[in-house]
Every structure is written in C-alpha cells, then in structure tokens.
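A.B. asks: no sequence on hand, only this structure:
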C-alpha cells in the first residue's frame, strides 16, 4: 500500500514561504517587550476616518468565541502542529512557562509544540490554574470534500484539567500521589454554634471515594481534621456555604489549591438519578441528605471533565469515620510529623517517609492510608503484624515470588482508572493488560503461608485470570505497541467496519495500479512505475525531451536536469479519494478501539480487586523491610479492658524512629511504664516531664506517640520490648505558632487545642501536652497549666494516658498529691558548676536520659550561654534568677505554712496533707 497523499507543489512552496516569513521575524522574548522592538504593521490605504475597531480574521473570530464560551480557564488552542495561547492567556503562559509572547495579527499569542503539551499543562496546574484544551475536530481530507473547505478548521473544547483531574500522565514521577477532589456542603440550620457539614471526596488516581456527614464546632476542628487527612488538591464549595466556613476553607487551601463554588440542589435525588442507575442509585438513596447533596455537587463538577464515572461504583466508597480505625486530628498529624515534616512540609523525615519501602504506586497510596488511620481492633492489628512477621522471615518460596512480582510493575490501579474513562491508547492498554495477565497467571497453586491476610491477598491475585486472558488474546501485541489501530486485533472480523474500509482502500490502490497500466500503454513504456520523491508518491517520471508532449492537464510537480515529474488528473482525484478513505478508516478504527476499551472497563470490579491485593502485598513487604532493621521488635497489643484504669503502655529501650534514622550517632534509648502492669499492680497513668530546653523532652514524648501509631498500624517498633493496650485516639498540643489570618495569637491557638483535647479525651486516649501556658504571662501560664493538669487528675480512673511537659516546677507537687495517677520524670542534664559567674557551653551536657523525679532547674540561663549570649548578660541573668527563686521560695513557704495552720485548726486533714506535700517539694 502506498504512502499518504501529499500536497501539490504549489501548496508545498506556499507553506515553505509562510514558514520562511515566520522564521525571519525576530522572536519576542517577553510580553513586556512585545511592542517595543517590532516594526509597525503595514496599514491599508483608507480614508482618514478609518474605524479603530480591528478587523478579525475568521480564525481570530473563532478563537475569541472559544474564549467567551469558556471563561475562567487558560485555553490551549490547536493550530496546525502547535498549541497556542491567545490574549491574556498568552501573557500568563509567557511568565509561567518562560516562553515567548508575540503579536500575531490582532492578538497576542504564545505557542508550544504538541508533544510538549503535557509538560506545560502540568506546570500550569501546579500553579492552581484550570486549563482547557481546544482541538481541531476536522481532518484535512474530509474537510476538503465539504462546502466549508476554505473556512478555518472547526475547533471545540475537548479536555479540561485541574490539579486533581489530571490523570493523563501515567509515567510521571509523582504518579503515585493521591489526587483528591473534595465537595463540601453545609446545612442551612440557623444555629451558628454547631455546623452540620457534608463531604464527599474522590481520589482521581484510584477512584477511591470517601463520604461523611458530621457536626462541627465554631472552630471547625472536625473539618480541619478531615482536610488534613484527605489533603485535597481541589475543593468545590456549595454556593450557600457559611461565610465563616468558606473563609476557613480558603485560608486552609492557600494559593496553590484550587477552590471553586457551585450551586447545589436542595433536593438531590432527581439530579442523582441522571448520573446513577440501578444499584448505585439505590445505594445513594440511603445516604444522609448532606452527603447526597455533596455527591451531586461533585458529580456535576466532574461532568465538565468527563470523569463522572469515577463516582458510579458503590464499592469504591467508604465512610471517613470508620469504627475500625483511629482518627488522628489535623494538629496531631502535624505535631508528630506523620505525613510531612514540620520544616518544609515535604514527606522527607516524616513517619510516612520512614516506612515507605514500597515498590509500586498502589502500595504507596495504601501505605499513606494505613499510616493516617491506625487500627483499633487488636485482632486486626495482630493479623497485620503476623503478616509482616511472616513476610520478614520469608521462609516459603511463594512469598519470594510474590515480592519479585511487585518489581517493574506499572501503576495498574491508575491505568484501570484511565481505562474506565477511556483515556488509554493501545500501547498503554496492552501494557496494563499484560501486567494484569502476568499477575493473575503467576500462581497456579497457593500453599498456605500461615497468615490469613497474606493468603487472602495472594488468592485475590488470581480472581481475574479468566477475565484478562481473552482481552490479551484478542490483541496483536506488536501492532498495539505501535498504536496501529486499524490492525490492532488478531481476528480482523471482530470489527467488520474496519475490514470494509480496508477493502475500500485496497480498491483505491487497485485503481491506481489500473491507471498505471493505462499510462504504460499511453506513454509506450511497459516498465513504467510510480516514483516517490520527498514524500510525494505516485509520480510519473518522463524524460525532459518528452515533457513537451505531455497533456496540458497533467500537473507538473518537480523536475531535474534529466526528468520531469507529473501527476495526472486521475492520480490527483484518486489520491484525494484515498486520503478521505484513510481518514475514515482512522475514525472507524478509533471508534472500534473505544468500544474494545469499554468492554475492558466492564471488568472493573475484579481487576480492581487484583490491584488492591497488589497494594496490600506491597505495603506488608515494605513494613517487613522496616521490621528487619536493627532494634525493631514486634509489639504486643492488647484489646481494651473492661474496667477503668485498664490501659497500659510499657516500652523498654524505646527510640524515636525518624531521629534515629537521620542521626549520625546512636540514639539514647529510654524506658517508660504507664498504666496496669499486672492483675493487681498499677503504675501511674501520667507523666509530668520536666527538664532543660534542648534536653529531649519533646523528642521523647513524640517517640512514645509515634510508637503507639506504629504498633496500631501493625508495624514493628524501635524498642527492645513494647506492650500496650489499643488507644482510641492520640491528642497533642505541641509547638508554638500563631494564626494571623484568623486573628489568633500563639496562646489563643494553644488554648483552643487544649480545650479541644479536654472535650474529646477519654480514658483510652493518649494525651500529649507540651509546655501549655508559656504563651502568656508567667502567673497566668502557671495558673492555667495547673488548672488543666488538675482537671485531668480529677477524672481519677477515667483519666487519659497523659504526657505533660512543663517548665513550671511548682506543678511537680501534684505527683505527690496523686501518686497513683501521676509521676515526676525529667531529662537528665549534667552541669559543671564552677562556682563563678561565668558560664561556658562545655558546662552543659545533655544526657537525653529519661529518669524518675522532678528536675531541679530548667537551666534556661545555661541554654542562653550555649546559644552564644554574651557572658555579661548570662552572668547578670544568673544573679537575677537566683535572687528571684530565693524570694519566691520564701514567699511560697510562708503562704503554705499559713494555709496549713488554718486547715489544721479547721480539721481538714486531706487539705493539710496536700499542703505538706507541697512544702516538701519546695
């Protein structure tokens, strides 16, 4: 079969001349200088009263209509072999993409090559823009046969992208990231103290969806927690959302997360019936009203991107507040650096970074879910830990084969989503199908591994074996790798329309061959053959001496010194006809391929089950690699006891997992025993931790909280031994930062977090309070810290497991008043006191050892000397501190003595005993 028809010589030189004219112009390097270094355009000679309104070309008129029809997005418009930006979009693209902006007739323009379109679109999306792609919807040959042959190509908006809906680039380095889109609605209840919110979120990379309807307080703490967990790239708000809620969401989103508003229907079921059918619609009817409204809002929004099918499978949905997992609040995720570090907000140095040894994108996404949602059920935790232990030992060959199966595996979950939306090309489709085929046919027999979780995951790998095989067998793999749509299928009769059009093209070739036989007789050249030169085929070559006898209607194409090349009118007509048939074949082949992809998409449920099993195996393998590190041990996690005070937390030689991984020297391990130690013996349920700055207090309590999270994930922990009871939550108040945009001072943020903890903490909660009260005056801070500590102690056996860090040494007296609930501990520091007023950095040695008892000093002046304050300043501060401490101690002794005498005279024995304990501390 001959090659494609080419333009005539006249058209060829016309295009070459246009290209030469464009290339001779000086490129404009920026939008600001686009008018400075360019000669003014030539103007037609008209009368003096010429209108100032420019006369737009048909193409410019079409472009302006496209921009008016699609406001609020950056438009890329396909023009020939380029994508172009026009008007304000051209200036924006010039600055964001560092490309030239130039004047093109009446409009400013900037352009990029077609192959580079995905790269530039991603850069625009990362800046928070919404990008629309307008493509030519007509082909050259078919258009030439219509009445609009001399009009611009028809163009239409074919794709719309935002950061959350860009799923075209599968091979990107960040393809394993979640691309979460959230829709948020609010009830119209007039009560401002409690807000009723509905939320639906979908991860476009995997089609996993989450929904929730919840009540929130005036501080929107529950909404903050959900946004912190979901980490959406885009948020769609109902237009009637409360002003305070909307302001909070926009502040949380910042400049690089896109926030849009849309009108939501109060009665959502009729709207949902337009998108959902059958089982999906019946499932949606059972959802709370707020969730239905949020679901409709999200479905309507995704229709603009042609991605609404991501929300049509009920199996993809899960509730946010599952009873089987712990809910870590937004502040807790940040304070403990669970998903990202506190320095630059990247995953490096976080708990997720520590555990991520995954080989696949599916595993990384699942690991992120496991890390932020620790389990609550001791049996499930034990099952995971047992699977990790077996995978760590890996004594059976089937486990080695399972680990090897994960290497060089494409992101089949993301590929399955692209198949569902019809976005794949043949090369990508065959890559995904071959990956599924390899996975599903790996195991014919599965001996038991000893872990029910591993056995189930390995069994799930083979569930789609009979589903995948027919699709792979139907494709010609070599042709599919080349994206050869007309010859994609081994059985040509699978799509008869392709065969019919191929037969038509064969008839065109036969007509050209028959015409060649006629030309041989006409020219008396029995050996005459068609010639191809410079991509132009079906040329008739004659000697230059014979060219004068050629019919006048033959089209001269090119010539050399010896020969002249022509196209006959019949050849021109047959080439145009064949080009139309080729474009028709391409359209038919594309429609057939889309039908084939739709049939593959019907197998979404079993294929998704395989992808999920791969993710589970990958995460367990990753946790097994972490468990193999030196000093990691499998923790013992108990189910919650029946009575109060049954909670326990016993850690032997525990270490901070991320600090240990990054430190060049060995981490100093510590011991901790809280809660029940046996059938009768009980250790205190709380620790009052004192010590110097830089002594390691915050690092130590963070390590304890992180070990609890690791244990309830099902991972091994950095301890010599670990035993704990399941916690229902971890609540933290750590660090110091203000919230200027909400008008909140540092102490206001601290107080709000502490108030939230006091409301939600139960006897099964691990509470971490780090230096509460330091953001206000000394006396107010001491009073508030004292009151908060006492309010927790007064709960008795219902008191949460408490780690209370403070520099207020008077609070240590409560460990003597309530020894059954609280104990004093401090971080040991060795200070070489030379007895003079001068201090040196070498005088302070941090031992980082957690030891019983209260600290005698906070060593603040010593820390100031270590920081480099001048010796004169630290000497004066040391003198003032000593005098102030002596004065304060004397005053406290007098006050307590007076209260003791009064209590003794009144017969208040318990009060008198408490005052004696306070005096002993002083």
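C.D. replies: Noted; the coordinates are in hand. Small disclaimer: the values here were computed from a predicted structure and weren't measured.
A.B. asks: could you use CA atoms for every contact and neighbour count after this?
C.D. replies: OK.
A.B. asks: where do the strands sit along the stretch 651-800 of the chain?
C.D. replies: 670-675, 686-691, 721-725, 729-733, 765-770 (DSSP state E, counting those that start in this stretch).
A.B. asks: put this next to the first one:
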C-alpha cells in the first residue's frame, strides 16, 4: 500500500474492517464506492463506472462510482432490498486536522436487511426480523429480533427433531438475515430451507457463538445476573440470543436500550405451526401470488396503526393455547363490538398515531430527527383521549389498557422544545421552538436583525459623544468601525475608542462592544446550529430515558388496535363468538371459509357443519368430485380453530371448540426440484412430519394422500395413514381426510371413530352442478370426466374418455379382464375399441390408471400417450 495516496490508504483500511459490506465512503457531497464495491453497486444501481486513474494502464486503474449525499437513502434502499449490507463511512471533521491531509472518517453505521430501522426502508404493517440459529449435538435454538421495534423472541429445542422445529420458527418469522452457527451451517436441510424458501442473507459464525461472550452480552443487555434466566435455563438459547445481540451491536454501533426483554416461546404458550401449514392455510400470504391479499390476515386486518397491524399479524402466526388467555381477548372483542360509539372514537384516535415503536427505536439509536420527535409528541397527545374513552370498560384486558401511561410529561417537553415544522437535518438549525433557549433566541435576533442592531449602536454612540456625523461603517478588511469625520471631531473621545485607521477625511475607531457585535453577527448562524444541535441531542437523550414507558404504551396501543380490528370484522362479516374449552371436541354450525367468503362477497357461500371429538367422530373421510369444495371445507375448519385461538370471532352460526395443540395440513401438489425432491417425495415428507409430531389433541388436514404414485401404492399408503391417525393406540387425532380412493370408505365399518362424508353434486345432462353441502355417506362417483369438460378439455377427448371409462367399468374397473385394441389404421375412425387387439403394454398401463384421481390434464396426457402407442 506504499504507492497509494493517503485517501486510498484510508479507504483500504476501513474496507478491510468491513469486508462483507458495500462501503459508502464520504467525499465532500458524495458517497463514493471503489474497486469491487463500485463494480457491484454500479450494476445494481445503474451507475456509471469511472476512474480517477485515466493516465494509468487499464489494469492499474481503480474503478469507482458515487451517489449524491443528499440522495443516498434511495440507493441504499435498493441495495438492502437486494440483500446487501451497506457500511456508512462519514466525514467526522469539517476540515483536515493539523499535520494531516485527510478528514477523519469512520463507519458510523452498518445497514443490513435485518437491522435497518429507518421507516422508509420498512413495511409499516410487518415486522422486520433478523434471526440467529444455533444447532449442535442434538440441541438447537433460534432467536429473532426486530431491531426497529425492540421485539426479541427466542425458542429452544432438544432431540432428533430440533432441525424441524427451527425450520418452523424460521418459516413463522421469515427473517431477512440470519446469523448461523457452525453446526447450523453444516445442516443440509436448514441450508436448503434458508436458501430456497427464505432467500435471506446469511451471516457466518465468526466466533459469535462462544459461551462466555454470549453470556456477558445477555447479562448486560437484559440486566440479569444469570444469562440463562431470560431464556428459561437453556444454554443453546443463550448462545443464539447472545450471538444475535452481538451482531446487532456490531451493525448499530450504539446502545440498544429498546431491546428490553425476551419473549420466550415455551411449550404450552403458543401453538406451533409448521411451515407447510403456514403456507397451505395461507395465514399471512396467498399461496399463488405471495401477496398479503387473499390471506386470512387480509380479512382480519382492519387496524388503524402500524403497532396494531404488527400485533394482529403476530397473533395470527402464534395462536394461543391457554383457554384463560383466549377468553380474555374474546371478552375484550365482545365489549368493543357491543359499544360501537366507543369503538368508532377509538379507531379515529388510533388512526392519528404514528409508529411509536419504531420512532422510539430511532430515538434510542440516536438517528431520530426533529420530525420524529414531533410525530412521537403527536402520538402522545392522543393517548389521554384513548385512556378517557376506556374509562367505563369492564373486561380485564381493556381495563389493563386503561391503566397505561399516557406519557403527558414526555409530550410536554417535546412540544415545548421542537417547532411545528422542523427541518430534516438536525444540524441545520431551525429545530427549536422560540422561547426554549434564551441564548438561541438572542443569537437568532442578531442573525435576523444585525443591521438594526448596528444602527442602534450607532445612535447610542452619537448621543454619548455628541458627534452627530458619527457613523458605523463596514469593509472586508477591517470589518465594522466607527467613522468620525475630521470636521466633526471636537474634544476627547471616550477612552474605550481604539483607533483603527486614519484617512484624509476621517478617523476610524472600534470598541470592544462593536467588536463583540461584529463577531456575534458573523458567527451567529454557525453558533445557532451548534447550540440547537446540542439542545436537541440533550432532548433526544432525555426522551430515550423513557424508552420503557413509551414502548409499554405502544404495546398497549397495538393490542387495543388489534382488538378493535377483530371487533369491527366480526360485525361486518357476521361472525359469532366461539365457546373455547378443553373438551377436545369441535362443533361448528354453518361454518364458512373466511377468505373465500370475503373474496366472493357478491355470491352466496354455502355453509357446512363440522362435528368432531376424540370418540366416535375422530376421523372424517371426505369424498366427492374435484372442485366440489373438499379442500375449502377442510381448510375452513382449520382456520376457524385458529381464529378462535387468537381470540377472534369465527365465521359460523355457532361454534364450540376444544383447544387444539397443533394444526397440521397436507394439501396440494408441489415439488422441490432444487432440493431434489419429487411431488410424491414432498408429500410423503410432509406426511411423515405430521405423524411424527401430532398428538391426540391435534387437528390434521390430509388432502388426497397417495395420489402422487400408482393407484395400488396410493390406496395402500392412504389406508395405512388413515388407520394410524384413527387408532388411539398410535395417534387418535381429529383428522379430516379427503380422497378419491373410494375403497377407503369401508373403514367406517371396521374402525371405531371413522365416519364417511361427501360433498354433494348433481349431474345435469353431461354437465355437473356443485351443491357444496357436506353430508353423511360416501360419494358414488368422482365425476372426473365432467370436471374435465368444465375445465375446457377438447370435446373429442372428453367423449373418448367416456368410452374408455365405460369399457373399464364393464371389465371390472381397476382390474379388467385381458382385452385387446385394434392397431389397424383401416379400423380407426376416430374411436378406438377396447375389444379389438392391442398391445399388452397399453393394457397394463390402463390397469394401473386411476380415472377417479386424475386431474383433467393428467387424463388428457394419458389418452395422448395411449394413442401414440397404438398408432405406433
């Protein structure tokens, strides 16, 4: 580095300290990027790549690109969105220091996808998590933090299925960045999930998971003597939590006082939802689009504040297991639902609130500006109104919110200090209200009325000396001076007059008062900026000391907003209050799918009953045509149970619901090509996880298990899974099982607890009308060909399929007697006779084909395949 310029040496040194970040290096009014950083950033940000070394050979030139300082945030946002870390290296001096050609520069902040706190880079209605995963010797733990709000969660697991539980938590939190221990990094399964499902930025171990530093970090952060205390005594959780706190402090480079406590996910507190269930039930995002619209959350979320939106989302993702906690929420929702005037006023107040949690995090992190504090002040002014509206509430949860701190003192000293329209930058002045500081007011007067103050001094000196032609003048060489013409001079001048210059016509003097006024006028603007900045930082620190109070009030506001939202939705959608207990039974009268009903508001949704228990009605085998609504019916049952356990009213005429400890789903067909798994392998993996983790208190949704393989294998697997779920000796869980394998319906007669149901449909001519009603019994037909016709399969194919089906039925269905098809071209008139000669290969293929379980496209592909073989 000896041949480098001082500035390049400075850049290289700072870059070596931040090798995994794109370094934004401040040079004057620009942030510059050099070398590999410049090449990377120029492609993403569409910037021109240039160099200052044009006189050197190309291989010796240093690539560079830059963005204006004032516009940098937009560019940084693009990089964060693409998963990059950005290190902000600022100039800390206004001019070079003595004996140095360089400004002092340091990395003042590292922005990464999981640790960013600036509102413009975040979705106000969703949390922004960074995670940490520890895995070693059969034990595992995960910790998650939303740095922008201070939320910190952790969970610990042991045993051979630790990986599985960690993946479920990763799916629930969907972190944008993960600190990964060495053991977790070696896990192929975890790695595939993070790369293919989450697509998040992974941060290497780098010694962050060492026990002693982790313990010290946890003790310091949470103010405890025993590091295991906040984590329920789990050492793996201490390691995950400590490593995460260490990484956050590396990026934020400041106090993290907003991270105050750990929400430990212990058994018995929240329902664990595996990743497949979260996706299949579309709790927070639509499966087909990946968007929020079309999810359960999109139906329930009528919140008015960012805190409420994030709180409700957390409730949807973490249903409760405590009957007492559920009933507390339901009681609050009921009271808000019944008092429409109060609810309306509360929602108007909530709509005026800014993001108190994220504002407070910026205050603590010393990145908040005047506008942030003013918004926080406006939030505080609404809290007393909210508290007053809750005065007469009786439900315990609303009474608890009524007791919240209204922060009137915090509001008062922000309001007293910050002006109504503060500037964006806190270093430019103009941020303090008039009257807050006498010194700032005096300097503002000097800055704004300098000429008037000089004129007033001039008048005083005329009166004092009696020289009417005395003037105060100014030039760039001498500054301000008192000019006394020779013709006007008479007698002695005051002793404080000091001669500055003699001209042919006058004498020029100055006084200490004039010199001081000159200095104040010249430096007033600069001094005002310095003083206002100091006063503002002092105010911000004072507000930061109230972090616990402000965050607690924000938490209460979030809960209140979520409760108001559930009350509002329950009225608009005509939901009922569920009875929740520990009976283990599910009784739903006229249940409806909340999302389908909401999206198809212009058409009538056909409701259905559900009755399940741990005795005679444990397992429901559901048959019926494709598109009849089997999956919708099963999903609605699962969603109604989840809604009840988050404390929501449910879409039904009435509902009595025993607590389910977990909900499992195996729905739909998808493959994992990148992970090397076929559709059937994915299906069997999910089924295996369900059977491994479900208990007799679980609710299992299984949709067409076994369809991804041959008919006989599929029937065998489906029956074995059904028997395992139904038998109390092996599992005995409440199970909804849809199938086109009608052979399975015989289990009703041979296994206690199994009941047959089917979705009704009515054949009209060659068409089909779906009645959508669930009734006892089993379907006689799957109407696969009719569904194919509805899907738009060519009429010629549909007609041919009917002929094939008739022949198959005539010959014994799935095991017909040996028949042959004619392969003679002269005999072919658009129809193929199953009675004519044909190859054994075609016959064997037909024997294994299951018309009932085929999708329309599968049936069409089969027919084309047989046709090619016969023409062949």
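C.D. replies: Nice, I can see it. Computed from a predicted structure; not experimentally measured.
A.B. asks: to residue 62 of structure 1, which of the strands of the stretch 651-800 of structure 1 lies closest?
C.D. replies: strand 729-733 (58.1 Å; Cα to Cα).
A.B. asks: contact partners of that closest one?
C.D. replies: 326-329, 331-332, 335, 705, 750, 753-754, 757, 761, 764-770, 772 (Cα atoms under 8 Å, 6 or more residues apart in numbering).
A.B. asks: so which of those residues are in helices?
C.D. replies: 331-332, 335, 705, 750, 753-754, 757 (DSSP state H).
A.B. asks: of those residues - the most surrounded one?
C.D. replies: Neighbour count (other Cα atoms under 10 Å) singles out residue 750 as the most crowded of those, with 24 neighbours.
A.B. asks: surely that one touches residue 772?
C.D. replies: Yes: between residue 750 of structure 1 and residue 772 there is a contact under Cα atoms under 8 Å: 6.9 Å.
A.B. asks: quick one on the thing from earlier: so which of the ones in helices among the contacts of strand 729-733 of structure 1 is the closest to residue 275 of structure 1?
C.D. replies: Distance to residue 275 of structure 1, by Cα to Cα, is smallest for residue 331 among those, at 37.3 Å.
A.B. asks: dump the residue contacts of the aligned residue in structure 2 for that closest one.
C.D. replies: Aligned by TM-score structural alignment, residue 331 of structure 1 pairs with residue 276 of structure 2. By Cα under 8 Å, 6+ apart, the contact set of residue 276 of structure 2 is 664-666, 686.
A.B. asks: and with 7 Å instead?
C.D. replies: residue 665 (Cα atoms under 7 Å, 6 or more residues apart in numbering).
A.B. asks: for the counterpart of residue 739 of structure 2 in structure 1, grab the count of nearby residues.
C.D. replies: Under the alignment (TM-score structural alignment), residue 739 of structure 2 maps onto residue 806 of structure 1. Applying other Cα under 10 Å, we find 24 residues neighbouring residue 806 of structure 1.
A.B. asks: didn't residue 806 of structure 1 look like it was pressed against residue 771?
C.D. replies: Yes: between residue 806 of structure 1 and residue 771 a contact is recorded at 4.6 Å, counting by Cα atoms under 7 Å.
A.B. asks: next, give me the two most distant ones among the ones in helices among the contacts of strand 729-733 of structure 1.
C.D. replies: Farthest apart among these by Cα to Cα are 705 and 750. That separation is 19.1 Å.
A.B. asks: what residue lies at the spatial centre of structure 1?
C.D. replies: Centrality entry for structure 1: nearest residue to the mean C-alpha point is residue 178, 3.0 Å, by Cα atoms, centre = their mean.
A.B. asks: distance check, it against residue 589 of structure 1.
C.D. replies: Separation of residue 178 of structure 1 from residue 589 of structure 1 (Cα to Cα, to the nearest Å): 34 Å.
A.B. asks: with residue 719 of structure 1 instead?
C.D. replies: Residue 719 of structure 1 is 62 Å from residue 589 of structure 1, by Cα to Cα.
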